[in-house]
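**Student:** Below is the sequence, then the predicted model.
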Amino acid sequence: MDPLLAPFRARRARTVAWVLTAVVIASVIALFVTVRPNAATTLGAGDYGIVLVFAAILIAILWRQATVSAVPDERGVTVRNLVLTRRVEWAEVVSVRFSSDRAWAQLDVIDDDPIAVMAIQNADGARARDEAQRLATLVERYGGTSVND
């Protein structure tokens, strides 16, 4: 397999998301073990259920953040961001934009709004710049015209 076609994944955001997931799980366990109903508290099954639902929502958001990616192939790239996943063919991509003042890379596409590529995040420093350049190289190789800020 061509190493240029390896998936793009943010490192720091992914690490933070997994660490926070562990903190949420540990916090829920600690809460359930240490807080017992007594004269000062009247926690019932519904209270514990609300905590579990809230924790599940947090974990789902963190999981989605940890799995943000951009998966290229010879025909295009599938961009999975925090909320949406979108497939873009290389011929639709006009340019790749990334610079120190951007939180993440951006794909400018023909006749549509730009697409954020959260898998290439400025927080990753030099690695992010290299990954943005790799994405720009893929755009040039497979059909677009790429300008990297």
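**Tutor:** Sure, I can see it.

**Student:** hey, let's count contacts and neighbours off CA atoms from now on
**Tutor:** OK.

**Student:** tell me how far the helix or strand containing residue 46 is from the chain's mean position?
**Tutor:** For residue 46, the host element (DSSP states H and E) is helix 45-66. The chain centre lies 18 Å from the centre of helix 45-66; the measure is Cα atoms, centre = their mean, to the nearest Å.

**Student:** I would like the residues contacting it, please.
**Tutor:** 13-15, 17-18, 20-21, 24-25, 28, 32, 81-83 (Cα atoms under 8 Å, 6 or more residues apart in numbering).

**Student:** Second structure for comparison follows:
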Amino acid sequence: MSDHPGSDLPTLPVTLRPGRTRAVLLTAGVAIFLVISAVAMLLEQLGPGERLSFVLTGALIFWVLARLARVRVDADDSGVTVVNIASRRRLAWAEILRVNLRPGDPWVFLDLSDGTSLPALGIQPGIDKQQAITDARTLRALAEIRSVRDPEPSTGQDQG
């Protein structure tokens, strides 16, 4: 990244997601569904209910892997939408105080203005560490540029 924070940033809106992990999960989900369904059809001793239970089991496995593959971080002019496995949260840029991806972290954590931390599973170093680092830097730079914060602490308490 250059010394000028806005020079290498993507045009908004942008979606950050673990592309390789997503491809592996969806491919595995389809393969598992097809194999389980084929086994169900090829086993002659199975009745229709048992075959259906095999197919439904394969579909359930695919659904779980598809949920794991849906994680992403969508950034636009007004803020960020964090889509995790079972949740979706919309944040204004000013709510994001810090974007963290420390060595050993499974994904990015967003430190928020309400004092909480939100995991952003859409940026994870699992299969493609370099892409996760690039995406974390991009989100950090976007948050720094787009956040409009009050320069004076509003509570008057020592921030130290």
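**Tutor:** Looks like it came in fine. Model, not experiment: these values are computed from the prediction.

**Student:** residue contacts, the aligned partner of residue 23 of the second structure in the first structure?
**Tutor:** Mapped onto the first structure by TM-score structural alignment, residue 23 of the second structure lines up with residue 15. Residue 15 of the first structure makes contact with residue 66 under the criterion Cα under 8 Å, 6+ apart.

**Student:** swap in residue 106 of the second structure?
**Tutor:** 124-126 are the contacts of residue 106 of the second structure under Cα under 8 Å, 6+ apart.

**Student:** Swap in 6 Å and give it another go.
**Tutor:** Residue 106 of the second structure makes contact with residue 124, according to Cα atoms under 6 Å, 6 or more residues apart in numbering.

**Student:** Then residue 95 of the second structure?
**Tutor:** Contacts of residue 95 of the second structure (Cα under 6 Å, 6+ apart): 112-113.

**Student:** before we move on, what about residue 37 of the first structure?
**Tutor:** Residue 37 of the first structure neighbours (Cα under 6 Å, 6+ apart): residue 43.

**Student:** Residue 15 of the second structure: neighbouring residues, count only.
**Tutor:** Neighbour count for residue 15 of the second structure, taken as other Cα atoms under 10 Å: 16.

**Student:** Three-state assignment for it, please.
**Tutor:** With DSSP: H, G, I helix; E, B strand; the rest coil as the basis, residue 15 of the second structure sits in strand.
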